[in-house]
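[1] Sequence plus the predicted model coming up.
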Amino acid sequence: MPKVGMEPIRRKQLIEATLVSIEELGLHDTTIIRIAQRAGVSAGIISHYFGGKDGLLEATMRHILSQLRAAVASRRALLDVEDVEGHLVAIIEGNFDRTQLSESVMKTWLAFWASSMHRPQLKRLQRVNDRRLYSNLCHQFNRELPLDQARDAARGLAAMIDGLWLRGALMPERFDVDAAVRIARRYAGDCLHRKP
């Protein structure tokens, strides 16, 4: 019988082991056995806590997504509620936060995106994340723009954030995070200040 209070510790160990394993081996070669060995636990613990590899990948992505939400929320908490452009910048900067830019996290994101096309559980999680980004951007733009323009601006900025992040993840040694943030900020500002 596991010790009381060990579950959160074990879950964290297994999520961290998953991140490192995906970074080093890729998702395909990241097996339950390898994750368990890296975490220093038995393979049965993964099935017990997560139901298997897919459940562990989903939990790992939920962990990464919670870090993303916290990165955005901490920036937005410092802003005046009326500062639309500031809130858009907070969303942009949160998506390029250091928690989203480690090599292990970037490789896990890439593996997640590829896997989400084939696994319903992961596809649902990706849709929730995508809708959250679009909804938050659309809400901010709509405070200054008519709804049809706000929707277009939100789609464009979401695609720009994802695209800039993806290009950086594919070439991490040449990823200029400041330039990516600057480009996305300029786009957001142009959308807000463009005359209808």
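    Looks like it came in fine. Residues are numbered from 1 along each chain as shown.

[2] From here on, just use CA atoms for contacts and neighbour counts.
    Noted.

[3] ranges for the strands of this structure?
    Taking DSSP state E, the chain contains no strands at all.

[4] give the contact list for the residue nearest the centre of it.
    Nearest to the geometric centre of the chain sits Leu65, at 4.6 Å (Cα atoms, centre = their mean). Counting by Cα atoms under 8 Å, 6 or more residues apart in numbering, Leu65 touches Asn129.

[5] hmm, 10 Å instead?
    Contacts for Leu65 (Cα atoms under 10 Å, 6 or more residues apart in numbering) come out as Ala59, Ala71, Asn95, Thr99, Gln100, Trp109, Leu125, Asn129.

[6] distance of the residue nearest to the fourth one when sequence neighbours are not counted from Ala111?
    Taking Cα to Cα, 6 or more residues apart in numbering, and ignoring the residues beside it in sequence, Thr99 has Gln67 as its nearest neighbour in space, at 6.5 Å. The spacing between Gln67 and Ala111, counted by Cα to Cα, to the nearest Å, is 18 Å.

[7] now swap in Lys123 and tell me
    From Lys123 to Ala111 the distance is 12 Å (Cα to Cα).

[8] try Leu57
    Using Cα to Cα, Leu57 is found at 9 Å from Ala111.

[9] Between those two, which is the more surrounded one?
    Between Leu57 and Ala111, Leu57 has the larger neighbour count (other Cα atoms under 10 Å), namely 22 against 17.

[10] didn't that one look like it was pressed against Ile35?
    No - Leu57 lies out of contact with Ile35 (Cα atoms under 10 Å); the separation is 11.1 Å.

[11] Quickly list what's touching both of these two.
    Joint contacts of Leu57 and Ile35 (Cα under 10 Å, 6+ apart) are Ile15, Thr18, Leu19, Ile22.

[12] another structure for you, compare them:
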Amino acid sequence: MPKVGAEPHRRAAVLNATLMCISAHGIEGMTLDKVAEYACCSKGVVTYYFKSKDTLVIEAFRAFLAYYGLKIHSEIRSTLKAGEMLDLTLKHILPAHTDEPQGAINVSPLEGPDQMHIPHEDQARLFLHFFSKAALDPRLQEVVSSGYQQDIQGIVKIFDYGNLTGQMKVQDSPSAAYGLLAMVVGLSFFRVAQIPTLNQQDNRYICEDYIARLSNERT
């Protein structure tokens, strides 16, 4: 049993190790023994927090999806314009490509959202592994549905704020938010499949153009 007081950090370490393991080996290749190795702990510590592989996969997926909302909420400020809030949202849910070294996976908020991080390559691999599995697993589908509904609600609030302040003109905020998130998911799959855009730009420009059109309708 982990030492008293260390439990939240040890649990977080197991979740981070699970995501690293899934990124490297896929869900089918992830085992509790491998997770213990990545977390530098015993298998007993892993099973102390997560009784089975299935439970661990579900909780890791939930932490993976929650990561994006936590990062966005930590940076949103009331002083930002609606368009800036959407740019910030897009920065996290469809980050720009970079070849810079990006460190290790950390989806734990224990040390503050600024310390949370998932390298871009790991984001792409985790996205593919989790969503491929979710296509046939109702439990993971429930995690996706819950996470994305929260994301849609957050984007709706930004669109409504843009309408209220006259910075945007969005006739149907829920539909616009649904469309933007669906666009992000589709473009994420295109990235994983390495499908290039016709103009060779980072495909996030498609979402940026979508947001710009909504912002410019009042001009």
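    Great, that's in hand. Nothing here was measured: the structure is a model prediction, and the numbers come from that model.

[13] of all the shared contacts of Leu57 and Ile35 of the first structure, which comes closest to Ile91 of the first structure?
    Leu19 (24.0 Å; Cα to Cα).

[14] Excluding sequence neighbours, find me the nearest residue to that closest one.
    Counting by Cα to Cα, 6+ apart, Leu19 of the first structure lies nearest to Ser104, which is 5.3 Å off, once chain neighbours are set aside.

[15] ok, that neighbour - contacts?
    Contacts of Ser104 of the first structure by Cα under 10 Å, 6+ apart are Glu16, Thr18, Leu19, Val20, Ser21, Ile22, Glu23, Glu24, Gly26.

[16] Now do the shared contacts for Leu57 and Ala111 of the first structure.
    The contact sets of Leu57 of the first structure and Ala111 overlap at Ile22, Leu27 (Cα under 10 Å, 6+ apart).

[17] related to what we said a few turns ago, highest neighbour count among the shared contacts of Leu57 and Ile35 of the first structure?
    Among those, the one with the most neighbours (other Cα under 10 Å) is Thr18, at 29 neighbours.

[18] Just the buried positions in stretch 31-43 of the first structure, please.
    Buried residues in stretch 31-43 of the first structure, counted by 16 or more other Cα atoms under 10 Å: Thr31, Ile32, Arg34, Ile35, Ala36, Arg38, Ala39, Ala43.

[19] Among these, which pair sits farthest apart?
    The span of the buried residues of stretch 31-43 of the first structure, defined through Cα to Cα, is set by Thr31 and Ala39 at 12.3 Å.

[20] Find residues that contact each of those two.
    Thr18.

[21] who touches the closest residue to Val177 of the first structure other than its chain neighbours in this structure?
    In space, and not counting its chain neighbours, Val177 of the first structure is closest to Phe96: 6.9 Å by Cα to Cα, 6+ apart. Phe96 of the first structure makes contacts with Leu68, Ala71, Val72, Ala90, Ile161, Asp162, Leu164, Trp165, Val177, Asp178, Ala180, Val181, as judged by Cα under 10 Å, 6+ apart.

[22] From Thr165 of the second structure, how far out is Thr197 of the second structure?
    Per Cα to Cα, Thr197 of the second structure is found 34 Å from Thr165 of the second structure.

[23] Keep only those of the shared contacts of Leu57 and Ile35 of the first structure that are in helices.
    Among those, the ones falling in helices (DSSP state H) are Ile15, Thr18, Leu19, Ile22.

[24] Columns distance to Leu137 of the first structure on top of those residues, output as a markdown table?
    Compiled in a markdown table, those are given as follows (distance: Cα to Cα, whole Å):
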| residue | distance to Leu137 of the first structure |
| --- | --- |
| Ile15 | 29 |
| Thr18 | 31 |
| Leu19 | 29 |
| Ile22 | 31 |
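
[25] Out of these, which comes closest to Ala153 of the first structure?
    Checking these against Ala153 of the first structure with Cα to Cα, the nearest one is Leu19 at 33.3 Å.

[26] Might you report the residue contacts of that closest one?
    Contacts of Leu19 of the first structure by Cα under 10 Å, 6+ apart are 26-27, 30, 35, 57, 60-61, 64, 102-109.

[27] Kindly tell me how buried the aligned partner of Asn216 of the second structure in the first structure is, as a neighbour count.
    Aligned by TM-score structural alignment, Asn216 of the second structure pairs with His193 of the first structure. Look at His193 of the first structure: counted by other Cα under 10 Å, it has 10 neighbours.

[28] That's all I had, so thanks and see you.
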